[in-house]
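[1] Next comes the sequence, and after it the predicted model I'd like to discuss.
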Amino acid sequence: MFNVKNLSPKKLSAFTALILSIPISLGIYLLEGQWLIGVIAFAVIFLGSYFLIFSIIQNFIYRKIKLIYKFINQTKATKREETYYKYILPQKSIDEVREDVEAWAKQQSREVNILKRNETYRREFLQNLSHEFKTPVFAIQGYIDTLLNGALENPEVNRRFLEKAGKNAERLTNLIQDLDAISKLERGELKLSPQNFVIQDVIREAFESLSIKAEEADIDFSFKKGCERPMIVYADKEKIQQVVSNLIDNAIKYGKSGGHIVASVYNTDEKNILVEISDNGIGIPEKYLNRIFERFYRTAGGRNKDVKGSGLGLSICKHIIEAHGHTIHVRSKEDVGTTIGFTLDRKKE
């Protein structure tokens, strides 16, 4: 079916000239009664109308369209772009131009949305960073001011206040070290030293190192049945120890009294090993799942708990696993529990 919407400027000019010349030349033929005069009139009117209409489209309509394209590109036209404007653009139909502009508008909309999200993330990051630094700094300042104002002479108070100031100084040091670690990971400056090792051994070491903290929270550790068989992975052992410890530590922090943490290890295929740490804690609302690996991000439920730490643990885990060329994922449901898993390469011969 003939579609006027998809005509190029030349075809549109010819079509319009044809519509004008047929009735006029037919009228002249009927008035004069000579077919030769009618044919000549048709040719003259068709050619004159064609060039007039095409000239109007070129000089007015497509001149405006060229400005639109130059605005889209937002730069001085290169020789290649000038060639495009001169030879290719005039061959396009108005519909094709509209599609180009719509595609540009969608791209601009996507970029604006990305900028808005980045701005929101930047603002939240700075607020959280300020809070994380402010808390230990103000605590240290308060303890020191109290000691300087007379408490230093009181043996019952001075040591206790100095110990509390020391703990906050340690918290501040850990925060700076974690930020430095993330910055190095993002810049690719933190070098990995991969080796073959049994992943279950690393998990057991993390269980042992966090056993006292787990006992205080009345939480027990275990391997999922069938996952005890040693599986060898190829990765940076020290960094994976850090990931596993962070995940188990998080599971303790957000666990329930009398709860349990289960480690699972699966041989997914010939190349990858899947490691998962599961708990039956407070869980994470679905709307927060895509943000838990952001720096300092805590869910509303997480903020309500008395949880200590830099707030960078999961972000560091994500960067370490991605530095190994793998991904980390989360599954969770409120009041049911959370499972965080990651993959690693199988052993290298």
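    Good, I have the coordinates.

[2] going forward, measure contacts between C-alpha atoms and count neighbours the same way
    Fine.

[3] so what's residue 338 up against?
    Neighbour list for residue 338: 251, 278, 279, 280, 281, 282, 283, 284, 330, 331, 332 [criterion: CA atoms under 8 Å, 6 or more residues apart in numbering].

[4] For the last one, give its distance to residue 66.
    Distance, residue 332 to residue 66, using CA to CA, to the nearest Å: 53 Å.

[5] between those two, who's got more neighbours?
    Neighbours were counted for residue 332 and for residue 66 using other CA atoms under 10 Å; residue 332 has more, 21 against 17.

[6] Tell me if that one really is in a strand.
    Yes - when DSSP: H, G, I helix; E, B strand; the rest coil is applied, residue 332 is found to be in a strand.

[7] hang on, isn't it packed against residue 341?
    No - under the criterion of CA atoms under 8 Å, residue 332 makes no contact with residue 341, lying 11.4 Å away.

[8] in the helix or strand hosting residue 248, what counts as buried?
    Using DSSP states H and E, residue 248 sits within helix 237-253. For helix 237-253, a neighbour-count test (16 or more other CA atoms under 10 Å) marks 237, 239-253 as buried.

[9] what's the answer for stretch 221-236, then?
    So for stretch 221-236, counting by 16+ other CA under 10 Å, buried means 221, 223, 231, 232, 233, 234, 235, 236.

[10] Put this next to the previous one:
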Amino acid sequence: MRIRDYLKDRFLFLTANVILFIIMCWVLIHFYEGIYLIAIFFCLWFVPLLSYMVRELLNNKKYYDEMTSVLDHLDRKYLLPEVTKEPPYLEGKLTHQLLKETSKAMHENVNKYRDMQTEYREYIETWVHEVKTPIASSKLIIDNNDNPAMKAIDYELKKIEGYVEQVLYYSRSNHVSKDFIVRKVSLKSVVANVIKRNSRDFINKKIAINIDDVEGTVFSDAKWLEFIIHQIIGNSIKYGKSGDGKVTVYSTKDIHNIVLTIEDNGIGIIDRDLSRVWENGFTGENGRLFSRSTGIGLYLCKSLCAKLGLGISLTSQAGAGTKVSIRFPMKEAL
């Protein structure tokens, strides 16, 4: 709180007092001719008035400066009335009480939507687990009826299974800690599992894969890491050149990180879309060419990497392919 602001707020009050004092002085001069009386009158009028204003200014300034300081260092701004003391004067007490009522209402509102979000997430997870049963049954029927039509159905069913898995991880992306187990993970083993899951897609699109240069052991959650790599490799297949495609996965090591890189020679990403590829739901120019794009995969990769303490970056050139790198900090790697 600045003194100038305080005086500006009290400008009309001070002006009214000065005008009244001038009028009283004029009366005293014309009727009583008492210069000394005017000086006494000035002291009796303005000394108590200015003393009161100075006291009020100091109290107000102390209270509002304290609130501003606490607010600047508070992560959850709505907790302000809970961590500040109630001021001793009436105006401050009323303000503090109003802030507490507002904070209480906001807490109730936040809890309401948090409960709704939790309920919705639990429903989604239940739905995912329920829908896995008919998918598994369908795959069993397909395995027992080997023919071209069933193979085509199996291929589409695999895509459905991938989207269902994406929904599950999306619903859990804000609660990684509840399903997160840190242990030693072999990068080559995780990459091999992902390649195995996508082997039929590599064969169908005749895309070559090279994982000979993947080495390194890191501390992470194997399941979440596999999902991230699966999303990236899935994009490499989706946007790869059929019959002439190539995906190369390799790892490098520097002073600070182990870096896992997934590189392809697919259609790439145009320059104006590069800055937005991590946004939720953004599909860009490629999304118009491929109707299957959802714009969620890379968003989930970025979000989950942030939760797991990993770095992720992407470079691409239209018509020349895309390269995605995942960085594992050395303090968490062996």
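    Yep, that arrived. Note that the structure is predicted; figures quoted are calculated from it, not measured.

[11] Do you know the score for how well these two fit?
    Scored against TM-score structural alignment, normalised by the length of structure 2, the superposed chains reach a TM-score of 0.54; 261 aligned residues with a CA RMSD of 5.3 Å.

[12] what do residue 332 and residue 341 of structure 1 both touch?
    With CA under 8 Å, 6+ apart, residue 332 of structure 1 and residue 341 have no common neighbours.

[13] which helices and strands does the strand or helix carrying residue 259 of structure 2 pack with?
    Take DSSP H and E as the rule and residue 259 of structure 2 turns out to sit in strand 257-264. Applying 3 or more CA pairs under 8 Å, 6 or more residues apart in numbering; DSSP states H and E, we find strand 257-264 of structure 2 packed against helix 222-238, strand 245-253, strand 321-329.

[14] if we go to 6 Å?
    Based on contacts counted as 3 or more CA pairs under 6 Å, 6 or more residues apart in numbering; DSSP states H and E, the elements that strand 257-264 of structure 2 packs against are strand 245-253, strand 321-329.

[15] by how many degrees do the last one and strand 257-264 diverge?
    Calculated by axes from the mean of the first three to the mean of the last three CA atoms, to 10 degrees, strand 321-329 of structure 2 forms an angle of 160 degrees with strand 257-264.

[16] and if you look at the first one?
    For the pair strand 245-253 of structure 2 and strand 257-264, the angle between their directions (the same axes, to 10 degrees) equals 170 degrees.

[17] average offset between strand 245-253 of structure 2 and structure 1?
    Its aligned residues in structure 1 lie a mean 3.7 Å from strand 245-253 of structure 2 after superposition (mean CA distance after the TM-score superposition for structure 1).

[18] got the contact list for that strand?
    207-211, 213-214, 258-265 (CA atoms under 6 Å, 6 or more residues apart in numbering).

[19] if we go to 8 Å?
    205-216, 236, 240, 258-266.

[20] Residue 52 of structure 1 - how many residues pack around it?
    A count of neighbours around residue 52 of structure 1, defined by other CA under 10 Å, yields 14.

[21] my bad, residue 306 of structure 2
    When neighbours are counted by other CA under 10 Å, residue 306 of structure 2 registers 12.

[22] in structure 2, which spans are helices?
    Assigned by DSSP state H, structure 2 shows helices spanning 3-9, 11-31, 35-72, 80-83, 90-143, 148-172, 187-197, 199-204, 222-238, 271-274, 284-289, 297-308.

[23] Quick one: these as a markdown table, columns for distance to residue 248 of structure 2 too.
    As requested, the helices of structure 2 are exported to a markdown table (distance: least, CA to CA, whole Å):
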| stretch | distance to residue 248 of structure 2 |
| --- | --- |
| helix 3-9 | 65 |
| helix 11-31 | 74 |
| helix 35-72 | 48 |
| helix 80-83 | 53 |
| helix 90-143 | 30 |
| helix 148-172 | 22 |
| helix 187-197 | 11 |
| helix 199-204 | 12 |
| helix 222-238 | 10 |
| helix 271-274 | 21 |
| helix 284-289 | 21 |
| helix 297-308 | 19 |
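
[24] How many residues are close by whatever residue of structure 1 lines up with residue 289 of structure 2?
    Under the alignment (TM-score structural alignment), residue 289 of structure 2 maps onto residue 304 of structure 1. When counting by other CA under 10 Å, one arrives at 9 neighbours for residue 304 of structure 1.

[25] how about stretch 156-169 of structure 1: buried residues?
    By 16+ other CA under 10 Å, the buried positions in stretch 156-169 of structure 1 come out as 158, 161, 162, 164, 165, 168, 169.

[26] follow-up on the earlier one: indicate which one of the helices and strands packed on strand 257-264 of structure 2 is closest to residue 127 of structure 2.
    For these, proximity to residue 127 of structure 2 was assessed by CA to CA; strand 321-329 is nearest, at 31.2 Å.

[27] Just the angle for the closest one relative to helix 297-308, thanks.
    For strand 321-329 of structure 2 against helix 297-308, the angle by the same axes, to 10 degrees is 10 degrees.

[28] in the superposition, what's the average offset of strand 321-329 of structure 2 relative to structure 1?
    By mean CA distance after the TM-score superposition for structure 1, the fitted strand 321-329 of structure 2 averages 2.8 Å away from its aligned residues in structure 1.
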